[in-house]
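Asker: Sequence plus the predicted model coming up.
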Amino acid sequence: MADHYEVLGVARDASSDDIKRAYRRLARELHPDVNPGEDAAERFKLVTHAYDVLSDPDQRARYDMGGDSAFGGAPGGFGGFSDIFETFFGGGGGGARGARPRSRRERGQDALVRITLDLKDVVFGVHRDIEVDTAVLCETCSGSCCQPGTSPVTCDICHGTGHVQRQVRSLLGNVVTSQPCSVCQGYGTTIPYPCATCQGQGRVRSRRTVSIDVPAGVESGLRLQLPGSGEVGPAGGPNGDLYLEVNIAPDPVFSRDGDDLLATLEVSMPDAILGTHTTIDSLDGPVDLELRAGVQSGDVLTIKGRGITPLRGSQRGDLRVGVQVVTPTRLDHRERALIEELAKRTKPAPPRLSEFHQGLFAKLRDRFRNG
């Protein structure tokens, strides 16, 4: 026969509180509802018997003097299940005491909607009305799940507790367990006359319009959260959240670099040589631009405050325009003569090797980054 103190893992001079704590720890570990193994069931039987003996001062004293033989020794029945269920559930042997029925009202699921924005929307922000196909409150029953004029009734099987008890014979004797009522599904009530519109769900699928204000500065892949704009929960439960995943459509003229906008300006060779004044169309209107004489391909002109407003800020970025000088490919006789005359007068240096660049756009990119 195993020593009761060793079974509980306590010293022989352990206090009653120490014994109780050791028993609770082992009982939670070995209880058949938690650990269905045969070895666990046998150990649980020994642990419970040891606790029954050592928790009673008289029986403990008799055990200390003569062991189990002082009072029958065999761990057969143990002093009732009330101590076990008090350990696990904080009450007597009722099993389901303190348990509450489930609520039909639950939080709705979150919804995800993807929206595509133009680059101009990113610069200034935009207001959008979007269509969302999701669950909404049933207008017929207003979330009660019942036909109008009716209401849920108390389940006559669990009497409103949502749980039923049953006895199971085991190595430990008759064990009382609690489980959700199969008739009311744990709600404690049944709905004899479900709403015909929502089939007793309290919600229906519908398309609805959600108005949103997308702030300036968003980026592709960013998700915006709209609390409480997702689907309504069962039985009219609180709404989940709506998430908007942003995608930015490519712009044919402008590209983005952080809070700055980038563009390329094609300039004729005479304008590059002599300089010129021009007007370009930015995303928020025309902008006057002065090109100095002798501007080179790859030069970057910066226009302050014509970029993107940051997501968390107010100072707009810049519009940075890279120059690309366009060399004419078709010249008539007179034009060619003028170019030849210019070449004679200026005596340009012959072509020579310089720093390698992978094309004009690589050069512009480097200028953008360093400029």
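Answerer: That came through fine.
Asker: make it CA atoms for all contacts and neighbour counts henceforth
Answerer: Will do.
Asker: give me the number of residues near the closest residue to Thr87 other than its chain neighbours?
Answerer: Nearest-residue entry for Thr87: Arg24, 6.3 Å, with adjacent residues in sequence omitted and distances by Cα to Cα, 6 or more residues apart in numbering. Residues near Arg24, counting by other Cα atoms under 10 Å, number 19.
Asker: Within the helices and strands, which one has Arg24?
Answerer: Arg24 belongs to helix 16-30 when assigned by DSSP states H and E.
Asker: for that helix, packing partners?
Answerer: Counting contacts by 3 or more Cα pairs under 8 Å, 6 or more residues apart in numbering; DSSP states H and E, helix 16-30 packs against helix 4-8, helix 38-54, helix 82-89.
Asker: For Phe356, give its distance to Gly217.
Answerer: Per Cα to Cα, to the nearest Å, Phe356 is found 35 Å from Gly217.
Asker: So for those two, which sits in the more crowded spot?
Answerer: Taking neighbours as other Cα under 10 Å, Phe356 and Gly217 compare with Gly217 leading, 21 against 7.
Asker: Just say helix, strand or coil for the more buried one.
Answerer: coil (DSSP: H, G, I helix; E, B strand; the rest coil).
Asker: wait, isn't it in contact with Gly307?
Answerer: No. Look at Gly217 against Gly307 with Cα atoms under 8 Å: they stay out of range, at 10.0 Å.
Asker: another one to put next to it:
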Amino acid sequence: MAKRDYYDILGVPKNATDEDIKKAYRKLAMKHHPDRNQGDDAKKAEERFKEAKEAYEMLSEPQKRAAYDQYGHAGVDPNAAGVGGGFRGGPEGFGGFAEAFGDIFGDIFNSGRRGGGAGGPQVYRGSDLSYAMEITLDEAANGKEAQIRIPTWDTCDTCHGTGAKPGTSAKTCSSCNGAGTVHMRQGFFSIQQTCPHCHGSGKVIPEPCTTCSGAGKIKRQKTLEVKIPPGINEGMRIRSAGNGEPGTNGGPPGDLYIEIRIKEHEIFERDGDDLHCTVPVGLTTAALGGTMEVPTLGGKAEIELPEGTQHGKTFRLRGKGIKGLRSSYPGDLYCHVAVETPVKLTDQQRKLLRELDEALRKGGDKHSPNAKSWTDRVKDLFK
């Protein structure tokens, strides 16, 4: 099946900014993350999650995006025919050509390569891993220390990392004579590619270890301590160096990126360093005024309601927001008044409200500050 267009996957146009691409990926990652989808939809969600991750990894890197925009999937797929008619993309197939033309092609097609070459096995850095961590708004504001479990590779206890069955050993690959690469002719070019027999290691194992199947390592779970700094925001990432996938042929491991997801708070909404909340106020309190207690992330605060407070009135409490990672001072808390209309009234209460309404009517528009302007706007509609 042909691959879908990366821009279509993320739902962004081809001229989308880096920030647009990042926002689109975050939205899809949250929607299709395996932890959020169980049951019959789990497999489909996992496929969508991987598809979005691949699209983001390509379009978030300027060089990869440039190659994709010019050549499509062939420009970034190591298994596709690439530029120049017949050259394979990726570090395995573009070797000599990339080296001849320097960083222009080397950065695009050999970004994972670290050392090696004709004199020895090809060495590659391990892939980076991503982990989504969900925290509360309070934890985001105050920081926390957490433990997560991630997959890791340990040396096989049976073969001690050799990959060979105990009592046997690996042998030099006869196809590449231990170089890890072979040369192929493409017209007048000599193309260097990873040896297909030893896969770049320069050695073959006649009798693989039965415990690790010749890999020399086994997969286990590792507990990692993570420190969440105070003020972290939605979508920010914490880098844990060296905790990604292991490298190939002795290459350095990749990194682990912990992406922060903040749970929805039952009271507050965050806007940068500021917080917003809706404060319900009774009809009598709004009319007569008074002191009202409101919650904050750090405790409680008081608001002085003036007489005649209207629905939608906003009160600002300075310094009651969140102190961001790069902020010198905390943000503010904005309290939005929602005047509540009484319900389930008794007959006596209804009578009192009607008497109050009649008395207010006799006072004219002075008791209803918005009534006159609203009436004028309605009249203008019928002129």
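Answerer: Cool, the structure landed. This structure is a prediction, so every number in the text was calculated from the model and none was measured.
Asker: how about Gly126 of structure 2, what's its partner in structure 1?
Answerer: When structure 1 is aligned by TM-score structural alignment, Gly126 of structure 2 is paired with Gly108.
Asker: Quick check: closest non-adjacent residue to its match.
Answerer: Leaving aside its chain neighbours, Gly108 of structure 1 sits nearest to Gly233 (3.5 Å; criterion: Cα to Cα, 6+ apart).
Asker: Return the residues in contact with the equivalent of the one you found over in structure 2.
Answerer: Matched by TM-score structural alignment, Gly233 of structure 1 corresponds to Gly247 in structure 2. Counting by Cα atoms under 8 Å, 6 or more residues apart in numbering, Gly247 of structure 2 makes contact with 123-127, 253-254.
Asker: joint contacts of Gly217 and Gly307 of structure 1?
Answerer: 123, 259.
Asker: Can you list the buried residues in stretch 150-165 of structure 2?
Answerer: 152-156, 158-159, 161-165 (16 or more other Cα atoms under 10 Å).
Asker: Next, format the residues you listed as TSV and append distance to Lys44 of structure 2.
Answerer: TSV is the format used below for these (distance: Cα to Cα, whole Å):
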residue	distance to Lys44 of structure 2
Thr152	26
Trp153	28
Asp154	31
Thr155	34
Cys156	34
Thr158	38
Cys159	39
Gly161	37
Thr162	38
Gly163	36
Ala164	38
Lys165	39
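Asker: any idea which of these is closest to Asp376 of structure 2?
Answerer: Comparing the buried residues of stretch 150-165 of structure 2 against Asp376 of structure 2 with Cα to Cα places Thr152 closest, at 71.2 Å.
Asker: Just confirm the closest one is within a helix.
Answerer: No. Under three-state DSSP, Thr152 of structure 2 sits outside any helix and is assigned strand.
Asker: so where do the strands sit in the stretch 251-371 of structure 1?
Answerer: Taking DSSP state E, counting those that start in this stretch, the strands of the stretch 251-371 of structure 1 run over residues 255-257, 260-268, 276-282, 285-291, 300-303, 319-326.
Asker: Of those strands, flag the one that's most buried.
Answerer: Comparing these by mean neighbour count (mean count of other Cα atoms under 10 Å), strand 319-326 comes out on top with a mean of 22.
Asker: contacts for it?
Answerer: Contact partners of strand 319-326 of structure 1, identified using Cα under 8 Å, 6+ apart, comprise 260-269, 272, 295-307, 360, 364, 368.
Asker: same thing but 6 Å
Answerer: Outside strand 319-326 of structure 1, the residues within contact range by Cα atoms under 6 Å, 6 or more residues apart in numbering are 260-269, 297-303, 306-307.
Asker: Any idea how far the top helix by length along structure 2 is from the middle of the chain?
Answerer: For structure 2, the helix with the greatest residue count under DSSP state H is helix 42-59. With Cα atoms, centre = their mean, to the nearest Å as the basis, helix 42-59 of structure 2 stands 12 Å off its chain's centre.
Asker: So Ala286 of structure 2 sits against Gly312, correct?
Answerer: No. Shown here, Ala286 of structure 2 and Gly312 do not form a contact pair, counting by Cα atoms under 6 Å, at 11.2 Å.
Asker: Compare neighbour counts for those two and give me the winner.
Answerer: Per other Cα under 10 Å, whichever of Ala286 of structure 2 and Gly312 has more neighbours is Ala286, with 21 against 13.
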